[in-house]
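# Here you go, sequence then predicted model.
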Amino acid sequence: MSTSSLSTRQKAFRLALAGVIPLLLVVLFLWAGGWLAPQRLSADKLVTVLQQSGGKHAGFRRNHAKGLCVIGDFVSNGNASSLSKAEVFAQGQIPVIGRFAIAGGNPHAPDYAVPVRSMALSFQQGNGEQWRTGMNAMPFFPVASVEAFYALQTATLPDPATGKPDAKKLQAFVAAHPEIKAFFGWAKQYVPSSSWASDRYNSLNAFELIDRDGHQQLVRWSMVPHTDYAPLSNADKQDSDFLQHDLTQRLAQAPLEWDLIITLAQPGDASNDASKAWPADRKTINAGTLILKQAEAQQQGACNDINYDPLILPAGIAASDDPILNARSSAYAKSYNARTREQAQQAGEAP
């Protein structure tokens, strides 16, 4: 074979490879989005079922639609710096933009009608990296997988004929996903608090802390309030926005504080199943104090343009192998793109 013939073939191979690689990337993108396998769960399906449950409200998040922006600081005591090289854990103070919300896609739902509440935070490190986390005021996730969460949303959709969920569908779901019985047990005895300020918010999913030598420690974290718990009262139920009014009034008087408590896993603790609580005797570390100082309406506030994607992590914090994390990230992105586009359209229509 001549040198010129070999050179021609090499050029042809390189050209073919240059065409195959972009095609392969496109195929992977389509697969990740669920387009090549209709039966595979995608972010579109998750967002659609959430909209079916809470209704479509242009310009709002598809879940945890009703909320309030908050601004403050995180003061680290340095206790977690040996576990993670993330700047957020070094002794010092960094700014935080957060958001309190209630679960569901209806931004007009009465606060007292939704027992599950959330706290989302964005920590702005001095090196330009951010740590974003979304936490919920419940001890564990209802189900173990993304598919089960989708099935739960579908099973609890109101029947058009009655306006209520079909009891048979829910019974069939529980039979197929018995892990949810633990969540039902918790929910049955749970009494919501009278304030976002007194709720404890938990990461639910597990993450890895990475130190400067590359050692990893599986953890979950919680924001534990300094404010004493008081149960939801009949007086609270007279105000459909009592959580927002209460928090705004409290912050007008003084800052509100939570301790960041990190729970360290031991061998055998689930890294990929947020429906399983870790034993209560696990070692914990108080990593510092969140100090919130100001509240703002969400549509005009600093939190409006923040996507609290749980996979936006600084060096020193990494995702675990929990598949729900990737699903949350994808659904959050889909919701963010939709609502910001809708808000831009609304602004363009305004006189």
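Here it is on my side, so go on.

# For the rest of this, base every contact and every neighbour count on C-alpha atoms.
Will do.

# how many other residues sit next to the residue lying closest to residue 270 once chain neighbours are set aside?
The spatially closest residue to residue 270, leaving aside those adjacent along the chain, is residue 276, at 7.0 Å (C-alpha to C-alpha, 6 or more residues apart in numbering). For residue 276, the count of nearby residues is 21 (other C-alpha atoms under 10 Å).

# wait, isn't residue 276 in contact with residue 145?
No. Residue 276 lies out of contact with residue 145 (C-alpha atoms under 8 Å); the separation is 11.5 Å.

# coming back round to it: let me see the contact set for the residue nearest to residue 270.
140-141, 144, 270 (C-alpha atoms under 8 Å, 6 or more residues apart in numbering).

# Export these to a markdown table and append columns for secondary structure.
Formatted as a markdown table, the contacts of residue 276 follow (DSSP: H, G, I helix; E, B strand; the rest coil):
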| residue | secondary structure |
| --- | --- |
| 140 | coil |
| 141 | coil |
| 144 | coil |
| 270 | coil |
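
# and residue 186, how far is that from residue 295?
According to C-alpha to C-alpha, to the nearest Å, residue 186 stands 31 Å off from residue 295.

# got it, and residue 161?
Applying C-alpha to C-alpha, the value for residue 161 to residue 295 is 41 Å.

# Structure two is appended below for comparative analysis:
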Amino acid sequence: MLGGVFAYVAGWFPRATYGAQPRAQWIVDAFEATTRPHPGFRRNHAKGICVTGHFDSNGNGAALSTASVFEAGTYPVIGRFSAPGSNPSQADAESSVRSFALLFSLPGDEQWRTGMNSAPIFAVGTPQAVFEQLSARALDATGHQNPAHMAAFLRKHPEAQAFDAWVAAHPPSSAFFNAAYFSVDAFRFVDHERRAQYVRWRVVPETPYQQLGEDAEGDPDFLAHGLVKRLEQGPLRWRLMISVAKPGDPVDDATRQWPAQRDRDSIDAGTLVIDRAQSQIDGPCRDINFDPLILPQGIEASNDPLLAARSSAYAVSFARRTKEEARFSAARN
């Protein structure tokens, strides 16, 4: 799976499936326009912290997928907690969403990479809408956003109201480690009989959710600081829960939630354990592109157009920041 996934880097998302779309380079340019330049950093989720640990699979997921990660056993993981946004200096209190990316190392040199958010849906469902949303947030000549541009975007994209409503009803967590994280996009799981089912997954923390309080405002980096301090007491754990779609559930639209019953019927596939945190500057997650289309056999992409867009844009961002890092290294030497 590793080889073909980066075919999207060339530029356009596949026309046959998604119609005319903005180039991945344009989307990354639009991310850059939302803040001043920050060379060497990711164009989105610029501020983060690396983590490592393992996944203890209990074998339950094997009923849904042939992926080796669901066979009973223990698999190493490298992860990264972050908040959305292109500014690595942004204060943590400014973000209403937490993000968690993971790379599972599997037998046969396979990998499963996933990027999850603490909200179960995206604001928009197409690459074009992503581009328009970012363009509405671009800084003008004075270094500020123009509220009229965002108001015009929201009038054109009423589907974004569902995301805003969810965020308003679910205050951000006080820490990285007491939030649940959702795959948002749907994927296809293929079992040993070659039967395919659409799924979404989430990781549910062992630590009870706690709402962000005013006491965090004094520390602009309280999310990373709190994670490091908590890990001094011992590992953190989440349960990997898999929800299976039923007929009529949207499997190609990340702006729409599935009925709550899907989560109540979800399958517990095992325990994610995080036991160490490292700086993103030189930690193990620094050089990882958490491309959601790097998948093991038994897990396939759905037709959700955001998956191709994310894969392509992540690759462009990765190429830019690694090129910048190489220039910095050459200049120092």
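Yes, it's here. Please read all numbers here as calculations on a predicted model, not as lab measurements.

# ok, back up a step: which one of residue 186 and residue 295 of the first structure has more residues nearby?
Using other C-alpha under 10 Å as the criterion, residue 186 of the first structure and residue 295 rank with residue 295 on top: 24 against 14.

# Ignoring the adjacent residues along the chain, who's closest to the counterpart of residue 232 of the first structure in the second structure?
Using TM-score structural alignment, the equivalent of residue 232 of the first structure in the second structure is residue 212. Using C-alpha to C-alpha, 6+ apart and skipping the chain neighbours, the partner closest in space to residue 212 of the second structure is residue 174 (3.9 Å).

# Trace that neighbour over to the first structure, please.
Using TM-score structural alignment, the partner of residue 174 of the second structure in the first structure is residue 194.

# Same check on residue 34 of the second structure?
Under the alignment (TM-score structural alignment), residue 34 of the second structure pairs with residue 53 of the first structure.

# Quick one: residues contacting that match.
Residue 53 of the first structure sits next to 104-105, 153, 157-158 when contact means C-alpha under 8 Å, 6+ apart.

# And for residue 209 of the first structure?
With contacts defined as C-alpha under 8 Å, 6+ apart, residue 209 of the first structure is in contact with 83-84, 216-219, 316-318.

# how distant is stretch 276-295 of the second structure from the center of its chain?
Centroid separation for stretch 276-295 of the second structure versus its chain: 12 Å, with C-alpha atoms, centre = their mean, to the nearest Å.

# which bit of the first structure covers it?
Using TM-score structural alignment, stretch 276-295 of the second structure corresponds to residues 294-313 of the first structure.

# So what touches the matching stretch?
67-72, 97-99, 120-122, 129-134, 247-248, 251-252, 255, 318-319, 325-326, 328-329, 332-333, 336, 340.

# how about residue 268 of the first structure, what's its match in the second structure?
In the second structure, residue 268 of the first structure lands on residue 248 (TM-score structural alignment).

# So the residue nearest to residue 212 of the second structure is in contact with residue 207, correct?
No. Counting by C-alpha under 8 Å, residue 174 of the second structure does not reach residue 207; the two are 11.4 Å apart.

# Between these two, which is the more surrounded one?
Set side by side, residue 174 of the second structure and residue 207 show more neighbours around residue 174, with 21 against 13, by other C-alpha under 10 Å.

# tell me, what residue is most central in the second structure?
residue 115 (2.8 Å; C-alpha atoms, centre = their mean).

# does residue 104 of the second structure belong to a helix or a strand, and which?
Per DSSP states H and E: residue 104 of the second structure is located in strand 99-105.

# I meant residue 84 of the first structure, not that one.
Residue 84 of the first structure belongs to no helix or strand, assigned by DSSP H and E.

# any idea how far the counterpart of residue 99 of the second structure in the first structure is from residue 243 of the first structure?
Here residue 99 of the second structure is matched to residue 118 in the first structure, going by TM-score structural alignment. Distance of residue 118 of the first structure to residue 243 of the first structure, given as C-alpha to C-alpha: 12 Å.

# same thing with residue 27 of the first structure?
Between residue 27 of the first structure and residue 243 of the first structure the computed distance is 46 Å (C-alpha to C-alpha).

# With residue 160 of the first structure instead?
From residue 160 of the first structure over to residue 243 of the first structure the distance is 31 Å, taken as C-alpha to C-alpha.
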